[in-house]
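Colleague: Pasting a predicted model and its sequence here:
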Amino acid sequence: MTGDAAERDAAKRDALPGHAVTGAAVAGEAGTARDRTRAGRADGGEPNGTDAVTAQAGPAGRGRAGFRRLVRAELTKFLTVRGWTLAPAAALVTVLVGLLGTAAPGGADDGGFPRGPGGQAVNDAFFFVHRTLDGDGSITAQVGPLTGLTDPGPGGQAVPGVQPWAKAGIIVKAGPGRGSGYAAVMLTGAHGVRMQDDYTHDTAGPALAGDARRLRLVRTGEDITGYASGDGVHWTTLGTAHLPGLPRTVRAGLFVASPQAATDTGAGTGYAPAVATAEFGRPELVGGWQGNGWQGGQAGGDAGTSGSYSDTLRGGFTESAGRITVTGAGDIAPVVGGPPMGPAHTVENFLVGSFAGLLVLVVLGAVSVTAEYRRGLIRTTLAAHPGRGRVLAAKAAVLGTAAATAGLAGAALAVPLGRWRSHAAHFRDLPVTTATELRATAGTALLFALAALLALAAGVVLRRGAPAVTAVVAALVLPYLLATSGILPAGPAQWLLRLTPAAGFAIQQTVPRYPQVDGAYTPEFGYFPLPPWAGLAVLAGYTLAAGVLATVLLRRRDV
């Protein structure tokens, strides 16, 4: 009777609504959990029922919760060993080395470089023959061929020759201050007719043969349109420059400028003051021009990239029978660094300490995993969390965050402190836009993170700290040293910075290359052949490839 009663009670329970379905579902879930546990042991997944238990919460919840636990475990491990102090040490080293290498007493402080309308460092020095324009109007002038002279120094005789980017033309200037906006059309020494505005914008014009070249600027409100003609009848529109905030009353007229000349000193390339001369036909003026005569003077204080005028080369202008001959030096263009710039520092100089900080983080990235291999702790780690790929991802998350934080803190301190020390030592620094400085600072954080993760992957692949650090230094640091030290010719050096992980250093570059400015565009002077984000992408690609290899080997090899 007792057994019959038990069977009847069980039948009643099974007959309750939904009870049979629930029971089957629970049984099915239990079976599925056991299967998942077995599968997890086979393919490196979570064992000990972890997947079986979390499976009932759904795949998304299981993945997020499990990975968060792994990250917390790795963070705890990271903070309970002395090696974590290498992260703040990297930030400190970045700042200290940057300060030590930024400046030395005895610099050349001439008030610094002016800022252009975009916030970048510019040269704004040329000989200006001008009048006042009130409101809208135009100026047209015929421009004869350029001639030039270079002064080789004391006791030497001036050498004839025109610099490739010597300029002679007509210009509308927003104001007398250095770095104020402008628009100009010009004839250059070797690059034909151009229209340029606000220092960084350059547009090539048509090829105009003969000596009858005519240039024209037309002002309409804040817009300046440039034209060129070979015969004064058929005109080509070069472009229109918009100058926000252009005042109603401006100065406009004729100008001539000539950058320094590169010379062979026997011990390398030197730079000597140079001037250019051009003859202009009688300017044709339309609109609200004021005054009856032309005034001339050196704009920008001195000759800019040509330095102070020598005794034999001076700017000036003369008028004869309506024609005006102008001689001038200097340049109106962005500053690109290199030897002609003279003593000055860039943001890249302030971040030079990041090179040392990077080495510290490479050591941290490698030993963060090789120490576990050496002490046998990796077995304990993988026994507690056998999902090997997820364990490596958790390690990468902790290490990458620590490295990025160190890079961000170091760069954020190194730049303003380096600028302060530079000024205290009477060195000029090249101003850049706020966006450019923020990109270099944040980019340093990403550079540090990627380098540390590359070292982590190398540690997993090689399992020993010294070989892992050596491999990363050889791949990341050695190409940078070879490229920027001047040991290699410019061509091979640029290819190293295109094809190796050292391309990532391009993220710190703040002074771009301008095609309308002659300069020493080589890695030796801090120029990278790839744009900043493209260079960082090359490093990211190497780091990703190394991470994939490390994940595959970690899953397949015994520990």
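Modeller: Everything's here; your move.
Colleague: hey, let's count contacts and neighbours off CA atoms from now on
Modeller: OK.
Colleague: Is I487 part of a helix or strand, or is it coil?
Modeller: Under the three-state scheme (DSSP: H, G, I helix; E, B strand; the rest coil), I487 adopts coil.
Colleague: quick one: buried residues of the longest helix anywhere in the chain?
Modeller: Of all the elements of type helix in the chain, the one with the most residues (DSSP state H) is helix 388-424. By 16 or more other Cα atoms under 10 Å, the buried positions in helix 388-424 come out as 388-415, 417-423.
Colleague: Next one for the comparison:
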Amino acid sequence: MTATVNHFRPDHLARLLRAEWTKFRTVRAWVIAMTAGALVIVLLGLSYASGSHTSCGNGPIEVVCPAVPVGPGGEAVEDKFYFVHRTLSGDGGITARATSMTGQIRKPDVTTGVRNVVPGVVPWAKAGVMVKQSTKQGSAYAALMVTGAHGVRMQHDFTHDVAGRPGGVSEDSPRWLRLTRSGDTLTGYESTDGTNWAKVGTARLPGLPATVEIGLFATSPGDLTVTRGDLGGSVSAVRFTEATAVFDRVGLEGETSGGAWHDDDIGVSKEPDGSSHHPGRSSESGGTFSVTGVGDIAPSIDGQTIERTLTGVLTGLLVVIVVAVMFVTAEYRRGLIRTTLIAIPRRGRMLVAKALTIGTVAFVAGLAATAITLTFGTQILRANGDHVLPVSRLTEVRVVVGTAALLAVAAVLALALGALFRRSVAGVIAAIVLIVVPHVLATTSVLPDSAARWLLRLTPAAGFAIQQSIPEYAHVLGHYAPIAGFYPLPPWAGFAVLSGYAALALGLAVVRLRRRDA
């Protein structure tokens, strides 16, 4: 007896793909629906952008909001602090002993009209020594600091953070800080006694000019509180804080400007009459400096993100799900599946060809829709005065291509569910329950943040993480929750979860198809 072995040939798959594409394009309703899904993404996204307007008040007059500072890496930043400084030419450094760190935090008012201000410092209040390219917001810098609850840190250029020793600062437990410059390299050291020094970190600031600003600083970001909402979700609020640090034993090395120290309240907000809103301050007596600051030196996560223009993707996904399910269940409903299987004995290949066809159609439609929406949506937002957080070109490409891939893989998952249930209604409901419902529950004020995060780790809705353009920064206090646009998994990890579900469902559908025709 001679055994017959069926070898896979690429031309077989090409014929299968051509046949499935012919099936798809000859059903006008499917083509129209997929086109409508892409149009929905565009129209809803541009409608959202057109309806969003931002302006700032200057007394009774609304004016365009000032531009947000941009750091050396092109990211939006907060660069607001009080700086007591001198000019340093060439190499040199600064040494100071921090002996205390105190502050004030405004809490929710207990009595109407009476401000509830309590003593204390927030975890990421910062004070220490700094070398900065200039006093211009967003310019390059390196700083060695004590913090409210994160010990000694060395940070530079807003996004970089290195931890030193933990613990706070007091008169009984002071912290010595030293920051030295050698060319474009800054090195930070800390000590508990001023004699034995431990290196904290090194920062390289390419292009640092010969003349820089060197000195003492203090700043304090807002106090973030997250409470349960009326519907079960979370509500965040940020309130005013300030931090005051006391330094002594201040010493400078290198060629510095003589005379008095210069004081600058970097980035201070202005009232309509030109006065400073919540200004910082400093004082000096007998070589002891007290510096009080408000604000933060960190990446900014406040503003419109590019993925906000893609609000129509969820609606477009519903259309994709319906079309993908019907692409396979229509053959069962019309009794054509047996004819198809007679023509294509290799049943698994037939289902794979269907998956590749519907996935490709969804990807192409999604790619066109998201590229158009993001490009013109962000332009409209900026024209309306909205600040759109800048991201790299690579991140923009990842959001556009990733969203198209999200639609494609979701289409494959929906098709697989349709093949498993072999009923349009059951397949559509299953896909919506698996993909859409978890995302809606997690990103609206329904579930606690912890439950929302688990939903977006364990369900196919994790794939929406591919759209997140602004990362979570460990050294920036923020409401990093799904309702605020932050996902618990990195973009490609979340997409991998969705892909895993699609692969599993498609595998199960192939197994069932091999066992039973209808």
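Modeller: Yes, it's here. Computed from a predicted model, the values in this text were never measured in an experiment.
Colleague: Please state their TM-score.
Modeller: These two chains, once laid on top of each other, score a TM-score of 0.90 by TM-score structural alignment, normalised by the length of structure 2; 493 aligned residues with a Cα RMSD of 2.2 Å.
Colleague: before we move on, the earlier item: give the aligned range of whichever helix or strand comes after the longest helix of structure 1 in structure 2.
Modeller: Tracing the chain past helix 388-424 of structure 1, the next element assigned as helix or strand by DSSP states H and E is strand 428-429. Under TM-score structural alignment, the match for strand 428-429 of structure 1 in structure 2 covers residues 387-388.
Colleague: residues in contact with the matching stretch?
Modeller: The contact list for stretch 387-388 of structure 2, computed with Cα atoms under 8 Å, 6 or more residues apart in numbering, reads A67, V68, G303, Q304, T305, I306, T378, L381, R382.
Colleague: Can you say which two of the residues you listed are spatially most distant?
Modeller: Using Cα to Cα, the contacts of stretch 387-388 of structure 2 reach their maximum pairwise distance at A67 and I306, which is 17.1 Å.
Colleague: more crowded one of the two?
Modeller: I306 (25 against 9; other Cα atoms under 10 Å).
Colleague: Okay, the corresponding residue of structure 1 for that one and G407 of structure 1: tell me how far apart.
Modeller: Aligning on TM-score structural alignment places I306 of structure 2 opposite V347 in structure 1. Applying Cα to Cα, to the nearest Å, the value for V347 of structure 1 to G407 of structure 1 is 15 Å.
Colleague: W294 of structure 1 maps to what in structure 2?
Modeller: Using TM-score structural alignment, W294 of structure 1 sits opposite W261 in structure 2.
Colleague: which residue packs closest to the counterpart of L417 of structure 1 in structure 2, ignoring adjacent ones?
Modeller: When the structures are aligned by TM-score structural alignment, the residue of structure 2 matched to L417 of structure 1 is F376. Among residues not flanking F376 of structure 2 along the chain, L46 sits closest, at 7.4 Å (Cα to Cα, 6 or more residues apart in numbering).
Colleague: What of S234 of structure 2?
Modeller: With sequence-adjacent residues excluded and distances taken as Cα to Cα, 6+ apart, S234 of structure 2 is closest to R228, at 4.5 Å.
Colleague: so that neighbour makes contact with P448?
Modeller: Yes - taking Cα atoms under 8 Å as the contact criterion, R228 of structure 2 and P448 are neighbours in contact, 7.4 Å apart.
Colleague: So these two - more neighbours on which side?
Modeller: Shown here are R228 of structure 2 and P448; by other Cα under 10 Å, P448 has more neighbours (20 against 15).
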